[in-house]
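> Sharing a model prediction with you, sequence too.
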Amino acid sequence: MTEPLLDIDGLTVSFPGAPRPVVRDFSLRIARGQVVALVGESGSGKSVTVKAILRLIEFQGGRITAGQGWLHDGKGGRIDLFACSEPQMQKIRGNRIAMIFQEPMTSLNPVLTVGFQLREAVLRHQDVSRAEADRICLEALQQVRLSEPERRLTQYPHELSGGMRQRVMIAMALACKPDLLIADEPTTALDVTVQAEILALLRTIQAETGMAVLIITHDMGVVAEIAAHVQVMLHGDTIEHGPVQQVFDQPQQPYTRSLLDAAPKLGSAPPPPPRPPVAIPALEVCNLVLRYPVRRGLFGTHRANVHAVEDVSFAVAPGETLALVGESGCGKSSLARTILRLQTPQSGEIRLNGQNILGFDHTRMKAARRGIQMVFQDPYASLNPRKRVAEIIAEPLQIHGAGSAAEIRERVAALIARVGLPPEAAGRFPHEFSGGQRQRICIARAVALNPSVIIADEPVSALDVSIQASILDLIEEIQAEFNVAILFISHDMAVVEKVADRVAVMYQGELIEIGPRDAVLRTPAHAYTRQLLEAVPVPHPSLRRDRMPAPRQIVSPIHPVDAPPRGFVMEEVGPGHFLRRDKDS
C-alpha cells in the first residue's frame, strides 16, 4: 500500500455572517508522490479548502469548525494540522507543505527584490549560509527556465511580466523541496509552452524527490496531463472523486460531464465559413515598428532598444476574426496598444477603414476611436469600481455625444439585455458580479459605439471553462450582429481554433506566420508554431505523453541602438498561408 502523506477528514469551514459553511464535510487522501487534482468552477470552495489545510483561512476571517488534517512524517508519526499552534504551522508552511498562489503579483512583496524574497524562504527553513542560499535561489530560477536568472535576482516584481512572476513563485515553492506542493491555478496566466514546461518540471521534481502535488485548476487539459486522481467540488461539497481515467471515461455527475464538455479541444472546431473578399479592410497594419529605449548609467544614456514590434503587417476584414498568438513578451499587447494609439511607433501605418490614423491630430483621433474598441484581459481591473454598470456602459456614449440622455439610457438598457444580464444589473457595482458577468459588461461597453474593430486581449483566459464557452459564444454573436472585425489575442490554441478565421503567430516582435486557421493549425510551416501546438495539454489522460520539452534558447529582444533591420520576405506556402523567411537564411 502507498505510504500516506495527508489525510483530511470531515473538514468544514465557515465565515461569520454566512448562512451555511462554505466547505462542508470535505475529505481527501494524498499519498507520497501522488498528484491529485481538485477541480471546480470559481466559488466552488477549492481555494478556501487549500487555505484551510495550511491554516491561512483564519487570516481571512474563516474558521475551521470541524474535521482533522493528519500530516504523516513517513516514520509512523503524524500531526493534526488543525490542532497545531501558529508557531508550529510556520515551521510547516514553505518547508513540508509549500503553496503556489494564483496571482503572483499579490503574493510577492513589491518593495523587496526577487532575490531577497527567495533567499528569505530558503534561510527560514534550511540551515545554510547566505552564499549557499543564493546558490539554491539561482538554481531554482534556472529550473523554471527564467531568462537571465542572475539579473532577475536583483529585480523587483513590477519589473517582471506575469509569466515571469509566476515562475518566481514556483521557484520559491520548490526551493525547499517540500513533501507536498499545493498549486492553486499555477499555469492559468502562462503561455502553453511555459505551461508544458512547468507541468513537466513538476513531474520531474516529483519523480526525483517523491513530492506529492495537490493542483487546483479549472483546466481539464491540465488535469489530463498531470493528475492521477481527481476530486470535483461544487458549492463547497465533493460531488465526485476517483482515478483520472475513470472520471474522464465515466463521469457520474452531470456537473463533471459539463466541465469535460465545456473545455475547448484542439481539432474539434468545424471549418470556418468562407468570406468574400473586401475592397477596404476594417483594419490594416503596414510595416509597423515599435521599439522601447533601454537607458543605462548615471545619466540614463540611450544604450539599446527593445524590439517590441518589428516590421509587422496584416489586415482584418469586416466580420472577420484574426487570432494573434504567441508567448508572453512576443509583442502582442504592445501591438494592440500601438494600434489604439496608446503608444507611438517609430514607423509604419495603421489604417482604420482605409485612413492612416497615425497622422491624426487629437480631435480626429478622438473621433476615430469610436471605430476601434478594446476588451481587456482582466475585467475587474478594467471597470471603475466606483461606478454603476449603467454609468460604465454609458461613458463612451457620453464622451462622443452619441445621443440625448434618454437615448443613451435606452441604448444602455438594450446593451445590458443583449449581453445576457438582467435589467437590475444597471444599478449594481462591478464587485457584485462574477468574472464572466464582468466580462459581459466590458463587451457591452466595447460595442456601445458600434465600432468597426474590436481588439480582444486574452478576454477569457481568467475565466472558468464553462464561462469561457458562453463568453466566446457571445463574442461570435456580437460579431455576426454588428459585422465587426476582431483582433483576438490569445495563447490558448484551442480557444483560437474555436473563434478564428485566420491565425497570425508572433515571436520576438516579428510576425513569423499568418494564414487561414486550419492551414496554420493543421500544417504549421514554422518550427515555433509547431512548438506552440505540441505544448497544448492533451484532452484525455490516455493521450498523455511522457515528455520533457526540449530546452529552448531564450533570445533577448534587446538590440544595440544601431542594429540594422533584418531583411525578410513573406513566402506563400499555401493559399493565403505565408511564412516569414530571412533573406540571409
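Arrived safely.
> going forward, measure contacts between C-alpha atoms and count neighbours the same way
Fine.
> My read is that residue 446 contacts residue 374, right?
Yes: applying C-alpha atoms under 8 Å as the test, residue 446 and residue 374 come out as touching, 6.2 Å apart.
> Identify the contacts common to these two.
Counting by C-alpha atoms under 8 Å, 6 or more residues apart in numbering, the common neighbours of residue 446 and residue 374 are residue 454.
> Name the SS class of residue 397, please.
Three-state call for residue 397 (DSSP: H, G, I helix; E, B strand; the rest coil): helix.
> who's in contact with it?
403, 408, 448, 449.
> quick one: it from residue 513, how far?
In this view, residue 397 and residue 513 are 38 Å apart by C-alpha to C-alpha, to the nearest Å.
> How about residue 467: what's its closest non-neighbour residue?
residue 436 (5.9 Å; C-alpha to C-alpha, 6 or more residues apart in numbering).
> Sorry, slip of the keys, the one I care about is residue 442.
residue 375 is the one closest to residue 442 (C-alpha to C-alpha, 6+ apart), at 6.2 Å.
> neighbours around that neighbour, how many?
Number of residues near residue 375 (other C-alpha atoms under 10 Å) recorded here: 23.
> Tell me how far it lies from residue 439.
Taken as C-alpha to C-alpha, the span from residue 375 to residue 439 is 8 Å.
> Please identify every residue contacting each of these two.
Common neighbours of residue 375 and residue 439 (criterion: C-alpha under 8 Å, 6+ apart): residue 459.
> For the stretch 151-300 of the chain, which segments count as strands?
Per DSSP state E, counting those that start in this stretch, the stretch 151-300 of the chain carries strands over the ranges 180-184, 212-217, 229-234, 237-243, 283-296.
> now the ones you listed in CSV, with mean neighbour count?
Rendered in CSV, the data for the strands of the stretch 151-300 of the chain read as follows (neighbours: other C-alpha atoms under 10 Å):
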stretch, mean neighbour count
strand 180-184, 24
strand 212-217, 25
strand 229-234, 22
strand 237-243, 17
strand 283-296, 18
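> Please report how far residue 433 lies from residue 215.
Relative to residue 215, and taking C-alpha to C-alpha, residue 433 is found at 26 Å.
> Who are the contact partners of the residue nearest to the spatial centre of the chain?
For the chain, residue 189 is the residue whose C-alpha lies nearest the centre (C-alpha atoms, centre = their mean; 2.8 Å). The contact partners of residue 189, by C-alpha under 8 Å, 6+ apart, come to 162, 163, 166, 461, 462.
> Out of the residues you listed, who's the most crowded?
Highest neighbour count within these, by other C-alpha under 10 Å: residue 166, with 26 neighbours.
> what about versus this one:
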Amino acid sequence: MHDMALDTAHSTEALLSVRGLTVTLESEGKTRAILEDISFDLKPREILSVIGESGSGKTVLARALVSWLSAPLRVTSGEVLFSGSDLIADKAYAKSLAGREIAYVGGNPAGALDPTMTVGAQLVEKLRAVRPDISAADAKEKAIRLLGAVKIPSAERRYHEYPFQYSGGMMQRVMIVDALISDPALLIADNITQPLDVTVAAQILKLMRELNADFSTAILFICSSLPVACDAGDEVMVLHAGRVVERQSSANLVAKPEHTYTRQLIEELPTLWADDRKGRDTPPNRDQQAIMSVRGVAKYYATRGKTGKALVQAVRNVEFDVFPGDNFGIVGESGCGKSSLLRLLTGLERPDAGSIFFEGENVGEASSKRLRALRRHFQLVLQDPYGSLPPQSAIGSILEEPLKIHGIGDRKERRERARAAMSEVGLNEALYDSLPTGLSAGQRQRLNVARAMILEPRLLIMDETLSALDQTEQGKLLDLFERLQAQHGFTYIFISHDLTMVRRVCSRIAVMYLGETVEVAPNERLFFDPGHPYSRALLSAAPTLEERRYRPEDCLLEGEPPSPIDLPPGCAFASRCPHVFERCHKENPALTSRGNHALAACFLDSNTGAKDSIHD
C-alpha cells in the first residue's frame, strides 16, 4: 500500500505520465508490437534522456506522445496523460496543445521550412499564431535573440535569409528555435544534436538546460549517443526492442549498469583518449605521389550585403596532401567550409583560386568528359541515407547504374558485379529486385557504399556518411570500412563532425575554421597535443564518458564567428580565442611546422615562424 501511495503522488506531480503504452504495426496481415507496455513519468524542470539503437522504438515513442502516428502504426493500449488529461483519448485536446504547450523537434530539418518565405518571417508567424498578444516587433526581437542563442552567425542579417541559404547544421538550429519560441511546457527533442558539430551541440544542450531552468520546461531528450544522453538528462531511460529495460540517473547508469544491453552500449563506445589506436598513426609514405593534393584553394559565393553585392569567403587558402593508404579526416564546426570544400574536391564546383590534383591531374581544369572518367577513380558517399537513393529504382538497378555510365561489362557481368557488391557490404542478395524504401538507415548506407565501391575507386570521399546512424550501426559500418580498405587498398577522406569516429579511423586530420585550415596533424598528436585553441575547443566539447583531457569551461567557445562576408584583419579566430593578444588582431598566422608532420596556424605555438611548409 505504501508503494502504491508513493506512485500516485509521483503521478500527480508529473507533467507527463505514460502508462502501459503499446504501439503495434500491421503489415501483410500480421501485427507486431513496436512499443510494448511503456510507462514513465516526467516532471516540470526534469530532463529525461531516452537512448536505444535504431529500431528500438525511440522515434515511434516521440510521435505517439504528440499524436502523430498513422496507419499502419496505431496505439492499441495505454494512456498518455498531460496535466492529467489523456492525449490518446482526446485527439482534439492533443491537437490544441501542439506547438503551444507541447513542442516537437526532430533531427531531419529538410523540408520542414517553407522555401518561399524567409526564415525570420516563418519564426514570427509561428510565434504570433500561438501568442496573438505579442507584437510583430517583439516577435522579431525574440526570434533574432534565439537565433543568436543557438549560434547562428550574424543572426540579425540571417533572419532575413531563405532556408536554401542555410547549411544543414544551421537548418537544424532553426528548427530548435522554432520549437522553443513558444516557451512550451514540454519539449520532445528527437535526435536534435546528431546532425550538429560538437561545439554547437554543446551550446544547444546548454540552451536546453537554461530553458528547462528558466521556464520549468520538461524535456524528453531522445538520442542515439549514450554520452550525449548522459550529458543532457537528469536520468537516462534505455529502450531495447520496444521495451524499457533500465532507468537510472546518468551517473549510476554509467557506474552500475543493470541490464546486459546497457552494458553492451557502454562497451561498444569508441574512445577519444584510451590507448587503442593499433598503429593507425603510421605516417603515409611520402615518397609516393599524393593521390590528392590541394594547393591554395579558395571559393567565393556572391550574396547581398548591406551595401549591395558581397562575397562569402567559404573556402580560403586550403592546402593539404592525401597519400595512398592515408585515412585523412577533415573536421570543424558547421559553416567552417567542409561542404564547400567537398564540392571542390569532387569536381562538382571549380575553385576560384588554387588547384586540386588527383593523381597529378588538375581536377579544376578537366573537361566535363575527362572529369566523368576521373570520377570512376574517386567516389563520394553522402550523409543522407534517405535522400541519396532514388526511391523508384530497384537496388540492383541502383548498383548497376555506375557501371552503365562508365561502359563497364555487359548485362550479365553488371548483374554479377552488383550481387557481389551487395554481398561484400552485408546486404542480402535477395533484395536485388526490391526498392530501397524498405531498408533501414544502416542498410541504405551499406547500399551507398556498395554503389561507390562497385567501380573499384582508388579514393573514397565520405561526407558525414555515418552521422545519421545510431552508435551500434556506426560501429558496424566502421568495421565494414576497415575490412573493405584492407581488401581493396583504397584511400579515403573522411569529413565529419564526430571526433570519436575520426579518432578511430583517421591517420591524419585537418581542422577547418571559417574556411581555413588551422591545423593538420597525425591522429595521436591532434588528440593529445593540439596546436590550435580551436582544436582544443572541439575536443573539450566532444561527447564522451571518459575523463576529459580538456575542460569545457577552459576551452568552449563563446560568441559567434565573424561573418565570412566581412572578415576582420588578423586571425579569424581572435574574437573567440581565450588566449588572444595584440598580434592576433593584425596578422593572420600561416600553417607552420610543429615537427613530425604536424602543422598549426597559431602565434602561441613556439615553432611559429619555422620555414617548413604544408608539404614537409
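Done, it's in. Note that this is a predicted model, so its numbers are computed, not measured.
> Superposed, what's their TM-score?
TM-score for the superposed pair, counting by TM-score structural alignment, normalised by the length of structure 1: 0.91. Supporting figures: 571 aligned residues with a C-alpha RMSD of 2.7 Å.
> Make sure residue 64 of structure 1 is actually in contact with residue 52.
Yes: counting by C-alpha under 8 Å, residue 52 is a contact partner of residue 64 of structure 1 at 7.1 Å.
> Any chance you could list residues touching both of these two?
Contact criterion C-alpha under 8 Å, 6+ apart; residues shared by residue 64 of structure 1 and residue 52: 13, 58.
> returning to that earlier point: the residue nearest to residue 442 of structure 1 -> structure 2?
For residue 375 of structure 1, the aligned position in structure 2 is residue 381, judged by TM-score structural alignment.
> Residue 476 of structure 1 too?
Aligned counterpart of residue 476 of structure 1 in structure 2: residue 482 (TM-score structural alignment).
> Could you check how far that match is from residue 104 of structure 2?
For residue 482 of structure 2, the distance to residue 104 of structure 2 - C-alpha to C-alpha - is 38 Å.
> of these two, who's got more company?
Between residue 482 of structure 2 and residue 104, residue 104 has the larger neighbour count (other C-alpha under 10 Å), namely 22 against 12.
> Let me see the contact set for that one.
So residue 104 of structure 2 contacts 66, 179, 187, 188, 189, 190 (C-alpha under 8 Å, 6+ apart).
> corresponding residues in structure 1 for stretch 230-246 of structure 2?
Mapped onto structure 1 using TM-score structural alignment, stretch 230-246 of structure 2 spans residues 224-240.
> Determine how far stretch 597-606 of structure 2 lies from the middle of the whole chain.
Relative to the chain's own centre, stretch 597-606 of structure 2 is displaced by 28 Å; criterion: C-alpha atoms, centre = their mean, to the nearest Å.
> Then stretch 86-100 of structure 2?
Relative to where its chain is centred, stretch 86-100 of structure 2 has its mean C-alpha point 31 Å off (C-alpha atoms, centre = their mean).
> Please apply the same query to stretch 132-150 of structure 1.
Distance of stretch 132-150 of structure 1 from its chain centroid, counting by C-alpha atoms, centre = their mean, is 23 Å.
> Residues in contact with that stretch: which ones?
Residues outside stretch 132-150 of structure 1 that contact it (C-alpha under 8 Å, 6+ apart) are 115, 118-119, 122-123, 153, 164, 167-168, 170-172, 174-175, 197-198, 201, 554.
> counterpart of that stretch in structure 2, which residues?
So stretch 132-150 of structure 1 is aligned with residues 138-156, judged by TM-score structural alignment.
> Quick check: end-to-end length of stretch 228-239 of structure 1?
Taking C-alpha to C-alpha, stretch 228-239 of structure 1 runs 18 Å from one end to the other.
> next one: stretch 460-467 of structure 2
For stretch 460-467 of structure 2, the first-to-last residue distance is 17 Å (C-alpha to C-alpha).
> contact partners of it?
Residues beyond stretch 460-467 of structure 2 that count as contacts (C-alpha under 8 Å, 6+ apart) turn out to be 194-195, 339, 342, 378-384, 445, 452, 474, 477, 490-498.
> Where does that stretch end up in structure 1?
Using TM-score structural alignment, stretch 460-467 of structure 2 pairs with 454-461 in structure 1.
> Stretch 173-188 of structure 2 now?
Aligned using TM-score structural alignment, stretch 173-188 of structure 2 spans residues 167-182 in structure 1.
> And the matching stretch, end to end?
With C-alpha to C-alpha as the measure, stretch 167-182 of structure 1 spans 15 Å from end to end.
> roughly how far apart are residue 106 of structure 2 and residue 195 of structure 2?
For residue 106 of structure 2 relative to residue 195 of structure 2 (C-alpha to C-alpha), the value is 10 Å.
> actually residue 290 of structure 2, sorry about that
With distances taken as C-alpha to C-alpha, residue 290 of structure 2 is found 31 Å from residue 195 of structure 2.
> Over to residue 103 of structure 2?
Separation of residue 103 of structure 2 from residue 195 of structure 2 (C-alpha to C-alpha): 19 Å.
> what do you get for residue 169 of structure 2?
For residue 169 of structure 2 relative to residue 195 of structure 2 (C-alpha to C-alpha), the value is 6 Å.
> what do you get for residue 7 of structure 2?
Residue 7 of structure 2 sits 38 Å away from residue 195 of structure 2, going by C-alpha to C-alpha.
> Same question for residue 565 of structure 2.
Taken as C-alpha to C-alpha, the span from residue 565 of structure 2 to residue 195 of structure 2 is 25 Å.
> Let me have the contacts of residue 189 of structure 1 in CSV, adding distance to residue 243 of structure 1 as columns.
Formatted as CSV, the contacts of residue 189 of structure 1 follow (distance: C-alpha to C-alpha, whole Å):
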residue, distance to residue 243 of structure 1
162, 33
163, 31
166, 29
461, 27
462, 27
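> Now do the same contact list for residue 389 of structure 1.
If a contact means C-alpha under 8 Å, 6+ apart, then residue 389 of structure 1 has 425, 426, 427, 428, 429, 430, 441 as its contacts.
> Looking at the alignment, what corresponds to it in structure 2?
By TM-score structural alignment, residue 389 of structure 1 lines up with residue 395.
> again with residue 429 of structure 1
Counting by TM-score structural alignment, residue 429 of structure 1 lines up with residue 435 in structure 2.
> same deal with residue 51 of structure 1?
Per TM-score structural alignment, residue 51 of structure 1 is aligned with residue 63.
> Around its match, count how many other residues there are.
Residues near residue 63 of structure 2, counting by other C-alpha under 10 Å, number 16.
> same deal with the one 5 residues further on?
Per other C-alpha under 10 Å, the neighbour tally for residue 68 of structure 2 reads 14.
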